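> can you look at this prediction? I've put the sequence above it.
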Amino acid sequence: MLTEIVLPGVVEPEDLRVHHRPMPSPGPGQALVRVEATGVSFAEQQMRRGRYYDQPAYPFVPGYDLVGTVTGTGTGVDPALRGTRVAAVTKIGGWSSHAVLDTGDLVPVPDGVSAVQAETVVVNGITAWQMLHRLARVRSGQTVLVLGANGGVGSILTQLARLAGATVIGSAAPRHHDALRAAGVVPVDYRGDVSAQVRAVAPDGVDAVFDHVGGPGLTGSWQLLRKGGTLVSYGSASTRDDTGSKQLPMLKLLARLWTWHLLPNGRRAYFYNFWGGVRRLDRFRARLHADLTAVLTAMAAGEVTATVAAELPLTSAAEAMRLAESRTVAGKVVLVP
């Protein structure tokens, strides 16, 4: 039997449902994957509130990504794929003991990288890599600001930026500052005057800001850029608990970024959309495969390390959700079926 976690509607974490159903069979071009690790990201937190801008209708199984081992293959798939550990972006459906996936969505995990380690850098790693290298195009010698540097995406961003030769300033609560310093990051207190703290380190501003907060503070991020700098917004955590339209905050954010981007002042502003930028599925898959492979290769080489906030059983999804939403942990909360 397959075990999965169902989100029935806008509910508290304790109302997530554990569901069992018969094991599915892979169809043509598909593989059956035994899930070894999946995670709790900001997307699932928003989906629980009915606030994720393009989530499906309830009920559904959450889970934006997963890592597991191929146990079965459909017609047209090389049987040698069985036994291979793979990672995949699912958007939904990852909170399950097994998943049927198109083989084109599977990315091999290098030897020496555990399922839990790999899980921390699937969506988070792809997001960090693409923002850093495809949008901001950060180069050695530049200075960047990462908001939420202790978080799932932030912790990967700081490591990749350091690997690229950049000086990294990271905002976080003071309890995380020692860990950031040990990682070579200059910490600033997100509860204080972030702009003043950053200017004390980089008086002329920074070359890139990675902002997941949105809201009124986005203007401060834009103003911290030096000429030629890039603001990359990739979320609106400040509106997480808002009610009303889930599209309106995003539309306002996009309008502001687009206006700034068009200003003739040598600075750029982007909103990172994981699913945007590539209209053809084959190109999207190729880009995703290349970028995740780059991050996993860096992890296998010891250049990127996993930051696991907690590792909990799949059936403890409610506890995992509460912990992820508490904003008290560093790294990613991982579910293990």
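Structure received.
> please count neighbours and contacts with C-alpha atoms only from this point.
Will do.
> which residue lies nearest the spatial centre of this protein?
residue 124 (2.9 Å; C-alpha atoms, centre = their mean).
> for the nearest residue to that one once chain neighbours are set aside, give me its contacts.
The shortest distance from residue 124 to any non-neighbouring residue, by C-alpha to C-alpha, 6 or more residues apart in numbering, is to residue 153 (4.8 Å). Counting by C-alpha atoms under 8 Å, 6 or more residues apart in numbering, residue 153 touches 124-125, 127-128, 331.
> try it against this one:
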Amino acid sequence: MRGDKCVEVVLPGKVEPEGLELRSVPVPVPSAGQVVVGMEATGVSFAEQQMRRGRYYDQPAFPFVPGYDLVGTVLAAGPGIGSELVGKRVAALTKTGGWASHVVLDAADVVGVPDGVGAAEAETAVVNGITAWQMLHRKAKVRSGATVLVHGANGGVGSVLVQLAIAAGAKVIGTASARHHEGLRALGVIPVDYRNENVPARVRELAPGGVDAVFDHIGGRSVHDSWGLLARGGTLVSYGSAATRDDEGSGSLPVFKLLGRVWLWNWLPNCRSAYFYNVWAGRAYAKDRFRARLRADLTQVFAALDRGDLTARIAAEIPLARAAEAMRLAESGTVAGKVVLVP
């Protein structure tokens, strides 16, 4: 097995990025039904930014190894797993544990990566890709000719979402700061400057009859505005509370507020619908179904990446040992795409 030590990044508590700790531990040994994956790329997502503040709504107790997803090569397989999986490049959704050189996973949770897709490129499409695909196709069910609004169109999820929506034949309006507008226009997105424009007013100019779907990761006031921008029969998909990232207090409260609003809006007779999207929904009570759906959808995302419908948006590739630098960069709001950690 590659190396005799596993290097991992530990989040010891509520710390600044520089408080992340690097430690060396024995390489894990797979049990029955498991594999050990040698990490080739893992990412810095909004979840880790919330976790270091103690504000991710179901994060584990400190200390723990963060890392929401990863791509790597299977180095060893436990009893019951065929040897043909060893040497294959795979991806996995982990929630935690991905920021390590070696990660032990249930073999049923890994998804093959096409030969033509590199590790860092695939990494940009794991949690971001599955989130975007399922919100677009399973929740909003966007079809050709629809008009959609994507908040944070330059971000990790947003940059994948706008490309998948365009590939589906939708007209896309995307909010971002002005520095990202040229890149968004190149993708076919109509950009709106959320810093210097009245977003609801501008979107109404672009879509007087309302939009067919809004994808909102901001929460707070934004989710109310998003609901008001929907056309008859439109769908709001809320999937985060970025507006509360730096708040103090409970990390669960903003999520519960969003869930309450979604419930209320769906209860009212208004010819519109709302969802709060959670990538882990269903895993606790229907694990096999969850795994089958994730495998099918992530395979679709990788296929889009392989044929060019989706272009990997890599903001930077930074060594795992410099995770603090990567976290700072991801939190800066100055980059487009995903910050990727590599061995």
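That came in fine, so what should we check first? If you're wondering where the values come from, they're calculated on a predicted model, not measured in any experiment.
> TM-score for the pair, please.
Comparison of the two superposed chains (TM-score structural alignment, normalised by the length of the first structure) gives a TM-score of 0.99, and 337 aligned residues with a C-alpha RMSD of 0.7 Å.
> ok, back up a step: farthest-separated two in the contacts of residue 153 of the first structure?
127 and 331 (14.4 Å; C-alpha to C-alpha).
> the helix or strand harbouring residue 161 of the second structure corresponds to what range in the first structure?
In this structure, residue 161 of the second structure sits in helix 156-167 according to DSSP states H and E. Using TM-score structural alignment, helix 156-167 of the second structure corresponds to residues 152-163 of the first structure.
> compared with the second structure, how much does that stretch deviate?
Aligned to the second structure and superposed, stretch 152-163 of the first structure gives a mean residue distance of 0.3 Å (mean C-alpha distance after the TM-score superposition for the first structure).
> next helix or strand past the helix holding residue 161 of the second structure?
By DSSP H and E, the next helix or strand past helix 156-167 of the second structure is strand 171-176.
> what's that next one packed up against?
strand 147-150, helix 156-167, strand 190-193 (3 or more C-alpha pairs under 8 Å, 6 or more residues apart in numbering; DSSP states H and E).
> what about the helices in the stretch 201-343 of the second structure?
221-228, 253-267, 287-307, 323-331 (DSSP state H, counting those that start in this stretch).
> and those helices, which is most packed in?
Of all these, helix 323-331 has the most neighbours on average by mean count of other C-alpha atoms under 10 Å, namely a mean of 20.
> trace residue 132 of the second structure over to the first structure, please.
Under TM-score structural alignment, residue 132 of the second structure pairs with residue 128 in the first structure.
> I figured that match hits residue 152, correct?
No: counting by C-alpha atoms under 8 Å, residue 128 of the first structure stays clear of residue 152, with 9.7 Å between them.
> name the helix or strand for the residue nearest to the centre of the first structure, please.
Per DSSP H and E, residue 124 of the first structure falls inside helix 123-129.
> run through who's touching that helix.
Looking at what lies outside helix 123-129 of the first structure - C-alpha under 8 Å, 6+ apart - the contacts are 64-65, 89, 152-154, 156-157, 160, 274, 288, 291-292, 295.
> now stretch 211-224 of the first structure
146-148, 195, 198-199, 205-206, 209, 231-239, 253, 269.
> in the second structure, which residues correspond to that stretch?
Under the alignment (TM-score structural alignment), stretch 211-224 of the first structure falls on residues 216-229 in the second structure.
> what about residue 45 of the first structure, how many residues nearby?
By other C-alpha atoms under 10 Å, 20 other residues sit near residue 45 of the first structure.
> which residue lines up with it in the second structure?
Correspondence of residue 45 of the first structure to the second structure, assessed by TM-score structural alignment: residue 49.
> mind checking which helix or strand its match is in?
Here residue 49 of the second structure, judged by DSSP H and E, is contained in helix 46-51.
> equivalent range in the first structure for the helix or strand that that helix is followed by?
Proceeding N to C from helix 46-51 of the second structure, the next assigned helix or strand is strand 69-77, under DSSP H and E. Under TM-score structural alignment, strand 69-77 of the second structure corresponds to residues 65-73 of the first structure.
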